[in-house]
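>>> pasting the sequence and the predicted coordinates here, then a few questions.
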Amino acid sequence: MWRSRLLAAAIGAGLAPAFPVAGAWWWAWAGLAPLLVLLARAGSYRQAAWLSWCACAAFFTTLHHWVLPFLGIFAPLAIVVIGWVWVPFGLAAHGLLRRATPARVLMASLVLPSVWVVTEALRSWKHLGGAWGLLGAAQWRAPAVAQLAALGGVWLLSFVLVAVNTGIAAAVLPGAGRRTRLAGGGAALALTALAAGYGLLRPEPAVTGAMRVAGVQPGIVPGPERRVAEHLRLTRELAGRDHDVVVWGQSSVGLDPARRPDVDRRLRAASAEAGSDLLVNVDATGPTGRIAKTATHYTPAGVAGTYVKRRLAPFGEYIPLRPLLGWVAGATEAAERDRVTGAGPTVFEVAGRRIGPLISYESTFPDLRRELARLDVDVTIAQGSLTTFHGSWAHAQQASFEALRAIESGRPAVLVELDGTSAAFDARGRRLAWVPPDHRGVFVVGVPLSREATPYVRLGDWVPALATGVVAAAGAACAVRRLAGLRGRRPTH
């Protein structure tokens, strides 16, 4: 029993390299199959639950190991809780594959991906940490397959990957009949071909122009005065380099320009000297005494627009239910004060183009990018900062999100980090820039612009909605069969 649990943990941990930094994206197409075989051969539902818990806990511990030191004494509790995420999937897999037939394999190829997607959608709730570690996100480096995100978002990619893994597991399942193996292998091959075919046949969007985006990446600079000064110094290096906008990362300005006229003047002057508009990020106590993370659009004439961050990182930027959980700040590195939540999206008009701003953690959410696409932006620009997780896997993982967000929204995407991996992608998710976290200085990237109303932008999260319907129908059918079985066993008089 313990050997099977250790094996399940090894399988779960082995799936993590499909994501950055390792980037073995191809393993996501088969890495779940060994776990499905193990679940199918489990002796009971209870054992299947334990196996799926071990695999899930090992997967998230490996993939997000960089978070654990900041959780302090709560790290073991977090691992215990996160392990339950895959348990519904494990129970469903055991029930459908333990007596595999061609019909049950085909049913499993629909139900198991649906259970997986529903679970991913639920754990992506903004108060639970956002859409990190979604299986479909591993495909950002496979442009042909990644185009499925334009059809159904990252959710469709996850659905297809789990369905293919299910088919592979059925094809190699010990004791399965020939027809069962053929059904599983055939389904896996057909889905893989359809996924790649959609991407290869998808027409290129019409390019409407170009925008040159300059990024400033100074790294960790302690103290708000020194941080502003270093950003200003680097921005001066961009003078005469033919760009449309200069972007600073999250928390680049730790002083409120509304209360510091000298800072306001220096930012206006920086815009004038650089010869373009300037997007900074203010993270400071305002006149009301509260802190807001604000993307601020500067021109030589002053502030042209602002955007306040709407999705705050739980515990990092606020503590949920602070009256009850406020004591957590004393035991971890959780936020001592809650940030202000923004009211809605904003569009900045820059050099005749429409920019959709987002801030760091918000880059993980597909719906925010879809919302900006519906506002007809030309490009989305995210300001980030991963100083807390300096040198960790988080840098490449966050940068990789931009590729899928670009494909989903049909708009190019740019991420500028204060400290982290800055990146830019065109509307097809092709890499335009990849600035490593150890880079200190500036960069300029030419971004081809295009506007495309992708099916995902038009239809929204139809894949999680459909998956919910499939799970509900499967659950109802299971309940009906169980009730019928109980009635059949009742003694007659």
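Everything's here; your move. Residues are numbered from 1 along each chain as shown.
>>> when you work out contacts or count neighbours from here on, use the C-alpha atoms and nothing else.
Fine.
>>> residue 129 against residue 313, yeah?
Yes - contact status for residue 129 versus residue 313: in contact at 6.6 Å, counting by CA atoms under 8 Å.
>>> so those two - more neighbours on which side?
Neighbours per residue (other CA atoms under 10 Å) separate residue 129 from residue 313, with residue 313 holding more: 20 against 16.
>>> which residues in the stretch 151-300 of the chain form strands?
Under the criterion DSSP state E, counting those that start in this stretch, the stretch 151-300 of the chain contains strands at 209-217, 245-248, 277-285, 291-299.
>>> buried residues, the first one. List them.
For strand 209-217, burial by neighbour count (16 or more other CA atoms under 10 Å) applies to 211-217.
>>> just checking, what packs against it?
Applying 3 or more CA pairs under 8 Å, 6 or more residues apart in numbering; DSSP states H and E, we find strand 209-217 packed against helix 224-236, strand 245-248, strand 413-417, strand 441-449.
>>> sorry, back to before: including distance to residue 487, could the strands of the stretch 151-300 of the chain go into JSON lines?
Formatted as JSON lines, the strands of the stretch 151-300 of the chain follow (distance: least, CA to CA, whole Å):
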{"stretch": "strand 209-217", "distance to residue 487": "68"}
{"stretch": "strand 245-248", "distance to residue 487": "67"}
{"stretch": "strand 277-285", "distance to residue 487": "64"}
{"stretch": "strand 291-299", "distance to residue 487": "60"}
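>>> packed most tightly, which of the ones you listed would that be?
strand 245-248 (a mean of 27; mean count of other CA atoms under 10 Å).
>>> and it, what does it pack onto?
Judged by 3+ CA pairs under 8 Å, 6+ apart, the packing partners of strand 245-248 are strand 209-217, strand 277-285, strand 413-417.
>>> distance to residue 26 added to the buried residues of strand 209-217, as a markdown table?
Shown next, in a markdown table, are these (distance: CA to CA, whole Å):
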| residue | distance to residue 26 |
| --- | --- |
| 211 | 33 |
| 212 | 33 |
| 213 | 32 |
| 214 | 33 |
| 215 | 32 |
| 216 | 33 |
| 217 | 31 |
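>>> what is the nearest of these to residue 256?
residue 216 (19.6 Å; CA to CA).
>>> try it against this one:
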Amino acid sequence: MAQETLRDRSPAGESGAGRSGAPGEAPRGRSGGRLGGLRRGGRAGWPRILLALAAGLLMWPAFPPIDLTPLAPLGIALLTLALRGRTARTGAWLAFVAGAAFFLPVLEGISRVGPDGWIILSLVQAAYFLPLGAGIAVVARLPGWPVWTAALWVCEELIRGRVPFGGFPWARLAFSQTATPLTPYASFGGAPLVTFLTALIGGLVAYAAVAAYRVRRTRASRPDEDGEGKEGDEGAEPRPAWRGLVPIAACLALVAAVVGGGTLIPTPASGRPVTVAVVQGNVPRLGLDFLGQRKAVLDNHVKATRELAAKVRAGELPRPELVVWPENASDLDPYTEPDAYAAIDGAVKDVGVPVLVGALTDTPDGEKVENRGIVWDPVSGPGDYYVKRHPVPFGEYLPFRDLLTKLITRFERIPRDFAKGDRSGVMELGPVTIGDVICFEVAYDKEVRDVARGNLLVVQTNNATWGRTGLPPQQIAMSRLRAVEHGRTILVSATSGISAIVAPDGRMLDESREFVPDVQVQAVPARTARTLSDRLGAAPEWALAALGLGAVLAAAWTARKNEGN
């Protein structure tokens, strides 16, 4: 009885004696044929489908802006329970259901560009849960399965963040844990380690639930007070009640150890003080033509910078040593537009310190556009620059352009592709070295790690399209995790919000509201020390992913070996 699993009692189980149909086949209902099985939700069974659906919906509020962070491991626990005892194929289907229930609400902000794009992207992301679910269903048969299931979550995110078109690593488990006791682990193994531990807690909760179910079944099958044994227990020695509670206590102790261990990890936030300014000029109201809109955005940032300079002269604000403008602060190419050049140069001269200017510029051949962060000096003008290395597919460049423009007229709004930069964003800005990433590059481990050797990290972004959705606060959450991961102050400058200054320990030093002009001035630590995560690089992610794949192979080999006996 102690060896019994949840699978053995499932009303729509795929295996077990005494059921009609072959193992893995849906049970036949009273109405005959497979109709009864379909009424029960097919091979998965409606209870498990609903459990998978609930798991996905439970994970969603763990992410910003709701931030009910404990729900992420609880959702994982529900999904794991739904997958245990299923075949790989059924596990894949159940995980896809959970993935759709999760990604549709968490990516709802994408609907601003069209409901079709939002739904397609969400379902494509959910498709990555297909191999995840199949793998979890397989490795859940092994001893120590919470560890192997957690490693498979890292494997899923590794693939989803790279394939295809460079991947889409939004809504990783780690990004739901950016202000929790798990956050400090990012300084050891980066976002992948935080994902692993989040999934591990969920797996341990599921394991405890299975153990509690077994205790309940064991107690229900013990001899009654009259000494008459219940069915199935003839001659059985009654087990001490405490033995059944040991696995539950062990799981809870491990969860406490993981959570408590995070609180013991130091997150240093000291360093040479540097006074910085982050400018959020805001975007104008709709109604202007395309050229007028671009000019108004530039004028807003010029105006905010001149107001900053005036307050510094009046002694109302400390003098910054550098200023950061957001992505798309100037969609007018300052190299070819004299008015744009003059406006930017005048504002930089007025504030008197180097400004990192986000601007769109033409490539030398005029065929593509570059998304640049330009170091603009008050004396020498534009100098070093960074070109965004990870432009957004179907947003900043169009794969299969000839075909898609014929099928979807909306893609005509992307007349030219954005060029891909070929070097990192490590540049000198005033008294420090900065590492610049642009917009959703902050979601990519490699891009941020590559520039973390700077004293400060900068995220230039334009969230105007996604304003007042869950996407801007989710991006801020990523920045908070990156700050701890690399031990760096992060300056987030957005055209319309959310702009922020994040300390190396993840604390929010300042944060703007959306769709209002704002200037943030703070003295922040510029650091040079590297974290263990920086030194290890991508090794933890690949090691954990290999652990998950190795468990799948071991489970498959064990199953085949057992079939041969």
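Sure, I can see it. The model shown is predicted, which means the values in this text are computed figures rather than measured ones.
>>> and residue 122 of structure 1, which of the strands of the stretch 151-300 of structure 1 is closest to it?
So among the strands of the stretch 151-300 of structure 1, strand 291-299 is nearest, using CA to CA, at 26.1 Å.
>>> contacting residues around the following helix or strand past the closest one?
Tracing the chain past strand 291-299 of structure 1, the next element assigned as helix or strand by DSSP states H and E is strand 302-308. Under the contact criterion CA atoms under 8 Å, 6 or more residues apart in numbering, strand 302-308 of structure 1 has outside partners 264, 268, 292-298, 340-343, 345-346, 348, 357.
>>> let's go with 7 Å and repeat that
Strand 302-308 of structure 1 is touched from outside by 268, 292-298, 341-342, 346, 348, with contacts defined as CA atoms under 7 Å, 6 or more residues apart in numbering.
>>> likewise for stretch 467-477 of structure 2?
Here stretch 467-477 of structure 2 makes contact (CA under 7 Å, 6+ apart) with 63-65, 109, 175, 178, 463, 466, 498, 514.
>>> and the longest helix for structure 1?
helix 462-488 (DSSP state H).
>>> please identify the buried residues of that helix?
By 16+ other CA under 10 Å, the buried positions in helix 462-488 of structure 1 come out as 462-464, 467-468, 470-471, 474.
>>> where along the stretch 301-450 of structure 1 do the helices fall?
Remark: helices assigned in the stretch 301-450 of structure 1 by DSSP state H, counting those that start in this stretch are 322-325, 328-331, 366-374, 394-409.
>>> would you list those in a markdown table and tack on distance to residue 106 of structure 1 and mean neighbour count?
Below are the helices of the stretch 301-450 of structure 1 laid out as a markdown table (distance: least, CA to CA, whole Å; neighbours: other CA atoms under 10 Å):
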| stretch | distance to residue 106 of structure 1 | mean neighbour count |
| --- | --- | --- |
| helix 322-325 | 46 | 11 |
| helix 328-331 | 47 | 14 |
| helix 366-374 | 30 | 22 |
| helix 394-409 | 28 | 28 |
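>>> go through these and name the closest to residue 26 of structure 1.
Nearest to residue 26 of structure 1 among these is helix 394-409 (15.4 Å), distances taken as CA to CA.
>>> which residue numbers in structure 2 does that closest one align to?
Aligned using TM-score structural alignment, helix 394-409 of structure 1 spans residues 471-486 in structure 2.
>>> how distant is that stretch from the center of its chain?
The chain centre lies 9 Å from the centre of stretch 471-486 of structure 2; the measure is CA atoms, centre = their mean, to the nearest Å.
>>> post-alignment, that stretch versus structure 1, mean distance?
The superposed stretch 471-486 of structure 2 is, by mean CA distance after the TM-score superposition for structure 1, a mean 0.9 Å from where its aligned residues fall in structure 1.
>>> now the lengthiest helix in structure 2: buried residues?
Ranked by residue count, the top helix of structure 2 under DSSP H comes out as helix 186-220. Buried positions in helix 186-220 of structure 2, judged by neighbour count with 16+ other CA under 10 Å: 186-212, 214-215, 218.
>>> for stretch 510-518 of structure 2, same thing?
In stretch 510-518 of structure 2, counting by 16+ other CA under 10 Å, buried: 510-512, 514-515, 517-518.
>>> and those, which two are the farthest apart?
Pairwise distances across the buried residues of stretch 510-518 of structure 2 (CA to CA) peak at 16.0 Å, for the pair 510 and 515.
>>> and the residue lying closest to residue 263 of structure 1 once chain neighbours are set aside, how far from residue 281 of structure 1?
Excluding the flanking residues, the one nearest residue 263 of structure 1 by CA to CA, 6 or more residues apart in numbering is residue 257, at 5.4 Å. Distance check for residue 257 of structure 1 against residue 281 of structure 1: by CA to CA, to the nearest Å, it reads 11 Å.
>>> likewise residue 68 of structure 1?
Counting by CA to CA, the gap from residue 68 of structure 1 to residue 281 of structure 1 is 27 Å.
>>> ok, residue 543 of structure 2 - contacts?
Counting by CA under 7 Å, 6+ apart, residue 543 of structure 2 has no contacts.
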